[in-house]
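Colleague: could you work out the structure for the sequence below:
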Amino acid sequence: MSRSSSKDRSSSVPPSPQNRPTFPREPDLYTSLLSSRLTDTQDNGTFNNNGNPQATGSSTSPFLAPHRTLSSFGAIPTARLDDDRSSILSDGIGSNNGAGTSNGRKRQLMSTSELARSSGVKHPRLNYLSYYIPAIKWIPHYDLKYLAGDVIAGITMSSIYIPMGLSLASNLAHVPPVQALYSFAIVPIIYALLGSCPQMVTGPEAAGSLLVGEAVRHAINSGKQHDDDDTKNAIIAGIVTSICGVVALTAGVVRLGFLDSVLSRALLRGFISAVGFVISIDQFIAEFGLISLAKLEGVSHASSITKINFLFNHISDIHGPTALVSMVSLAIILGFKKFRTRIQDRHNWVVFIPDRFLVVTIATVLAAKLDWASNGIENLGDVAETNFQIRFPFKQANITKIREALPTAFLISVLGFFESVVAAKSLGSPIDANISSNRELVALGVGNILAGLGCGLPSFGGYGRSKLNKQTGGKTGMSSVVLSSITMFCLWFVLPYFKWIPRCVLSAMISSVAFSLLEEAPADIRFFIKIRSTPDLLMMFIVFTLTIFYSLELGIAVGVGLSVVQILKHATRARISILGRVPFTDPAIFKNAEEFPEEIVQIEGCLIVKIPEPLTFANAGDLKNRLRRLEVYGSTIAHPSLPRLRSDEHNRNVVFDVHGMTGVDGSGAQVLKEIVEGYLGRGVRVFFARGPRKGGEVWETMERAGIVELVRGGEGDFFEHVSDALKAMEAEEIVVERPASV
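Modeller: The predicted structure is shown next:
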């Protein structure tokens, strides 16, 4: 494995600059970091400053004396180019106290400011701050060519979602309609300043508003307040919204953005479908003119099953004019949605038609001119015109309400964050912005905290309206600023005219949203049936059923609990496998013996085990059990009741292929040491192939744990390839190949 020094010297000459590869992202930063590190590059103790391999073990151990293939940079091993790139960048961003060594001495690392200056950044601190506050970057460099599209998109959003906000507040959250407008006035502009997705539109959502309504319903049913106490209902909404903001902000600060992967698609589809069903049943009462009767019988805040029973018992009491206006409004909204979907590919202008705004405007004008109220069609009524008041929710008088609102606020935060991140990542950005889940949490958290001070509704990003924003020309956060500005204008000047809006029309708008929540469920169900994913179907059914028959909180809580159990089961299962050699391959190829039994040959007297993942406390406990199954049965899926299928003669040597074992914690190292000790005690030689770099974190952990000493003391060793370990055994004349069928 040794190489001549002349070869090393010739290979270390860097190529000409024109032949060097370039990277599309941060070339200046990477090049400067690379050049600063080339002066004392080493492979964690494997190479010295002159690029010559150091003696790190016996000459029979290829892994301990790896060959060095130089890349076009002239000093970095090709096999480690990607790893070095990430490690250089991460090292450079670290502190100056030096992490890592060069020939046993500390390496001086560059600070973030030094890295920025070396890359030509004039104002490092401002550049650093602009990552967390994107408005610092996009506002000074705003391109006026985007202005027309942003303004049109903002107006379109306002015409559709301001009436929708009134519906969500009055019909789902059971708070004064103006509270939704406070959210639309505050959260979008905050998100425009702090959010990482310029085209995202934030605001109250149906699921979150319904959960706020559940909190209000709980307070009413417990006798702590009355249904018509708008002030106390608004305070509850403000408390829930503020807690949502605190939860989101805290999660973003401590970098919990990765949790958007915790909830499965089946769980969310089951819950969202249940929300759509619950909303539909709620709105039927208003659409049929049965609001007063429902309040009289005390079913306004009852379960969905109770409301269904109420509707069947009072079919004869349906108010004809109200039902007619509701059905016509709903038919227009749904019909235009279908029409727009069919022709918008050929005629893009159709997306600019604010169908909901037109329906609400026409219905409001007709209600005022024709006095629909005299015919029994209930209007929205006077909307509070009081000045905006800041109510700090976290005070002693609200302790009981805060404690009761915590579960609801947490669920809203989880659902809202998941939908926001999905929307942000699906939309992307016309200016190639970097979408960060953690920054999304911070932006949404700050926005909801401020909205909660005004007793607004919880607000998160929505894919539907964000997609419409993109389709109508929105390119930057300016469209959200326009939305907030128009909402403020409505709060100051248009509120008196809202009183003529028929409640049944607002209910029809909410019903259209509920149907959109339900329309994707059949496709998901068909897909899960097609791939025979019984666990996902069962998850959807459980969450949907519990939400319908019991409560929203119980449905999502059980769903999250089941998801966590699935994650833990997946994380604690050791994914080891037995390998066999594909005959007549040079270099030798090894495949999973269980998946490709007809393509491989077994190695007589040798068990080759692949560990494809980091070894931690979570999966180390299962490693011994699954390893024993491989020894006894040659498979990890064989049932323990079977008789022994593999004799001890086939396990005289064990080779661990640990290429995927990129990390080992204390528990994992302890279990691995016990396994090695057990083999050595039975006279079995242990080899490691494709193992960790000497000097790396995994190697040092194994060395400190005594695993390296045990392996070498038991006449084993560490090799660069599995075939090298087999050759070493073959040299001892203890390895014989035989067909897998024998």
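
Colleague: only C-alpha atoms from now on, for both contacts and neighbour counts.
Modeller: Noted.

Colleague: need the contact list for the nearest residue to Ile377 once chain neighbours are set aside.
Modeller: Among residues not flanking Ile377 along the chain, Thr322 sits closest, at 5.4 Å (C-alpha to C-alpha, 6 or more residues apart in numbering). Taking C-alpha atoms under 8 Å, 6 or more residues apart in numbering as the criterion, Thr322 is in contact with Glu287, Phe288, Gly289, Gly376, Ile377, Glu378, Cys504.

Colleague: kindly recompute the last result at 7 Å.
Modeller: Glu287, Phe288, Gly289, Ile377, Cys504 (C-alpha atoms under 7 Å, 6 or more residues apart in numbering).

Colleague: just give the number of residues close to the second one.
Modeller: When neighbours are defined as other C-alpha atoms under 10 Å, Phe288 has 24 of them.

Colleague: I figured it hits Ala323, correct?
Modeller: Yes: the criterion here is C-alpha atoms under 7 Å, and Phe288 meets it with Ala323 at 4.7 Å.

Colleague: so Pro198 versus Leu453, what's the distance?
Modeller: 25 Å (C-alpha to C-alpha, to the nearest Å).

Colleague: so which of these two has more stuff around it?
Modeller: Pro198 (31 against 21).

Colleague: give the helix, strand or coil label for that one.
Modeller: What DSSP: H, G, I helix; E, B strand; the rest coil gives for Pro198 is coil.

Colleague: verify the stated contact: it with Gly474.
Modeller: No: in this structure, Pro198 is not within contact of Gly474 by C-alpha under 7 Å, at 8.5 Å.

Colleague: picking up where we left off before, inside helices: which ones of the contacts of Thr322?
Modeller: Cross-referencing the contacts of Thr322 against helices under DSSP state H gives Glu287, Cys504.

Colleague: one more to put side by side:
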Amino acid sequence: MLKKIIPAIDWLSHYHKNDLRGDLSAGLIVAVMLIPQGMAYAMLAGLPPEIGLYASTIPLIIYALFGSSRQLAVGPVAMVSLLVFTGVSQLAEPQTEEFVSYALLLALMVGVIQFALGIFRLGFLVNFLSHAVISGFTSAAALIIGLSQLKHILGFDLPKDSIFVILYEAIRGIGETNLTALIIGVGSIAVLLFFKKKLPRFPAPLVVVVLGTVFTYLFKLNETAGVNIVGDIPQGIPSLSLPAFDFASIGALLPIALTISFVGFMESIAVAKAIAAKEKYKINSNQELNGLGLANIVGSFFSAYPVTGGFSRSAVNYQAGARTGLASIITAVIILVALLFLTPLLYYLPQAVLAAIIMVAVFGLIDIKEAVHIFKIRQADGWTLIITAIATLTLGIEQGILIGIAVSLILFIWRSAYPHVAELGYVEQEDVFKNIKRFPDAKTYDHTLIYRIDASLYFANMAFLEEKLREAIAEKNASNVILDFSAVNAIDAVAIDELEEIIESYRDSGVKFYIAGMKGPVKDLVKRAGWDEKYGDKINFLTVKQALNTVQ
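Modeller: Model prediction:
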């Protein structure tokens, strides 16, 4: 029982010495990668850089103990950081103590929501975020995140507005560009892209951080060339503190907390499942919610803003040899040591370098190929992706994902209200009944309509079914109708009553109805409605062929 609550007990009790080398290697490499990333993502979230480092310590240890993935690398990520900025900047000015306080409260709220979803086994709710919505949202958000860092690359302020305004103001103010900051930013991007392509496992962010810091220190670029630097980063590990509780603030932050809870979990569970499939073990989605929820709850008491599992770091963690959650614990310990002793070395770190790290990380999330692929398979899903992306770019992060969810749900309801139906004919060579539109040579029968319904029946699609049945019966001049229920997985009370009305209304016209292939759960429901007494064996045929033999 305790192993279910704390999955780490399982891998700790069976830990193999052979795994230690891989865990040590992965823990060190991810720590080296996470120190600059954590600072960069905190800056993106509108927070002081040390908050990103705090978020890379305690939450990692908590997730390692309570999460079900052995290789997922939890910590600050670009998407969640942008969402934090979007939500909290409506209540306070970025980089202020009030802003930090709201961000910590937001982490607590996200943790409580995720933990509650896990405890009540409501992980299935994230399925309402369709792949098309996530893809469109991610690509648009990546563009917003990347362009939000343009001010640090160019070296002059740009408005916190839509990407169109940012681009316009960037072009208009191009003469104000700080050439030194531009060279540092573009050079960092070039180095990061080189290593990403040639040596993806190499901790390239550390290289640009070291180079940028050393050059700025040696040539005092912050004084001689006006290059913006990180400045003082407080030394020491995060201390225990309580997030400020304010019911008005909780109400204001709730929409963004829900968005982060779902989007963060989707990002986390996707990469966790991909790695688990390769390693031949299972991910428990509800346990993942518990692990992430507890990581955010506990983290909020140690000055951490919302965290989740990241795609790139998890891939690096896995490729570097991580075998268990010990790798994440090692990462957290190394960052704690860095907080105690190494933060003075980052004083001269240019903000342009952190902006470059963010831009390279997020622009990789823009997936044009996926959009083309989705359009090729199903245009409706493709348009859902496009609408979500446009809404996110023009209206904002929260509104974009809500509109995407609304569009995907409307499409789902529309498809279920207008299900696929087909008249069947007999294909003698294969001894099967098939759609006569796809198999025009299939044998049909005079005055007998064989009709398949490819959906569950409920109140919203019965009007459509009745209309299609009337058209088919009239066209066929049928006196016998065989309904193939093999694809009907469920039926509600309204659909039972309306189907009964259809059968009864045609009885006076001499049209008889037969039902074949009815599944057990559906049969149980119609039995309660008294259909066994009303229709007897006419509804109990196992196959269409049995029903046809009775009719013929």
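
Colleague: superposing both, give me the TM-score.
Modeller: Between these two chains, after superposing, the TM-score reads 0.93 (TM-score structural alignment, normalised by the length of the second structure); 551 aligned residues with a C-alpha RMSD of 2.3 Å.

Colleague: which residues in the stretch 201-350 of the second structure form helices?
Modeller: 204-219, 221-224, 247-279, 285-300, 311-319, 326-341 (DSSP state H, counting those that start in this stretch).

Colleague: and Phe302 of the second structure? What does it align with in the first structure?
Modeller: Counting by TM-score structural alignment, Phe302 of the second structure lines up with Gly454 in the first structure.

Colleague: just want the most central residue of the second structure.
Modeller: Met266 (2.9 Å; C-alpha atoms, centre = their mean).

Colleague: what about Arg738 of the first structure, which SS state?
Modeller: What three-state DSSP gives for Arg738 of the first structure is strand.

Colleague: residues near it, how many?
Modeller: As a measure of burial, Arg738 of the first structure has 13 neighbours, counting by other C-alpha under 10 Å.

Colleague: got the contact list for it?
Modeller: Val601, Gln602, Ile603, Glu604.

Colleague: where neighbours are concerned, which of those has the most?
Modeller: Of these, with other C-alpha under 10 Å as the count, Gln602 tops at 24 neighbours.

Colleague: the second structure: which residue goes with Ala409 of the first structure?
Modeller: Under TM-score structural alignment, Ala409 of the first structure pairs with Ala257 in the second structure.

Colleague: find the nearest non-adjacent residue to that match, please.
Modeller: Val110 (5.2 Å).

Colleague: counterpart of that neighbour in the first structure?
Modeller: Aligned partner of Val110 of the second structure by TM-score structural alignment: Cys244.

Colleague: dump the helices of the stretch 201-350 of the second structure to a markdown table, plus distance to Asp497 of the second structure.
Modeller: Below are the helices of the stretch 201-350 of the second structure laid out as a markdown table (distance: least, C-alpha to C-alpha, whole Å):
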| stretch | distance to Asp497 of the second structure |
| --- | --- |
| helix 204-219 | 65 |
| helix 221-224 | 78 |
| helix 247-279 | 38 |
| helix 285-300 | 38 |
| helix 311-319 | 50 |
| helix 326-341 | 58 |
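
Colleague: mind checking the ones you listed for the one nearest to Asp367 of the second structure?
Modeller: When these are compared by C-alpha to C-alpha, helix 311-319 sits nearest Asp367 of the second structure, at 14.1 Å.

Colleague: now do that closest one against helix 326-341, angle only.
Modeller: Here the directions of helix 311-319 of the second structure and helix 326-341 differ by 110 degrees (axes from the mean of the first three to the mean of the last three C-alpha atoms, to 10 degrees).

Colleague: any idea how far the residue nearest to the centre of the second structure lies from Val208 of the second structure?
Modeller: 30 Å.

Colleague: mean shift of stretch 397-405 of the second structure relative to the first structure?
Modeller: Superposing on the first structure and averaging over aligned pairs (mean C-alpha distance after the TM-score superposition for the first structure), stretch 397-405 of the second structure comes out at 1.6 Å.

Colleague: mind listing the strands for the stretch 451-600 of the first structure?
Modeller: In the stretch 451-600 of the first structure, the strands defined using DSSP state E, counting those that start in this stretch lie at 459-461, 577-582, 589-592.

Colleague: most packed of these?
Modeller: Comparing those by mean neighbour count (mean count of other C-alpha atoms under 10 Å), strand 459-461 ranks first with a mean of 31.

Colleague: ok, and for stretch 412-428 of the first structure, which residues are buried?
Modeller: The neighbour-count check on stretch 412-428 of the first structure (16 or more other C-alpha atoms under 10 Å) flags 412-424, 427-428 as buried.

Colleague: go on, stretch 462-475 of the first structure?
Modeller: Within stretch 462-475 of the first structure, judged by 16+ other C-alpha under 10 Å, the buried ones are 462-463, 465-475.

Colleague: coming back round to it: give me the angle between the helix or strand hosting the match of Val110 of the second structure and helix 437-453.
Modeller: Element membership of Cys244 of the first structure, judged by DSSP states H and E, is helix 230-253. Per the same axes, to 10 degrees, the angle that helix 230-253 of the first structure makes with helix 437-453 is 160 degrees.
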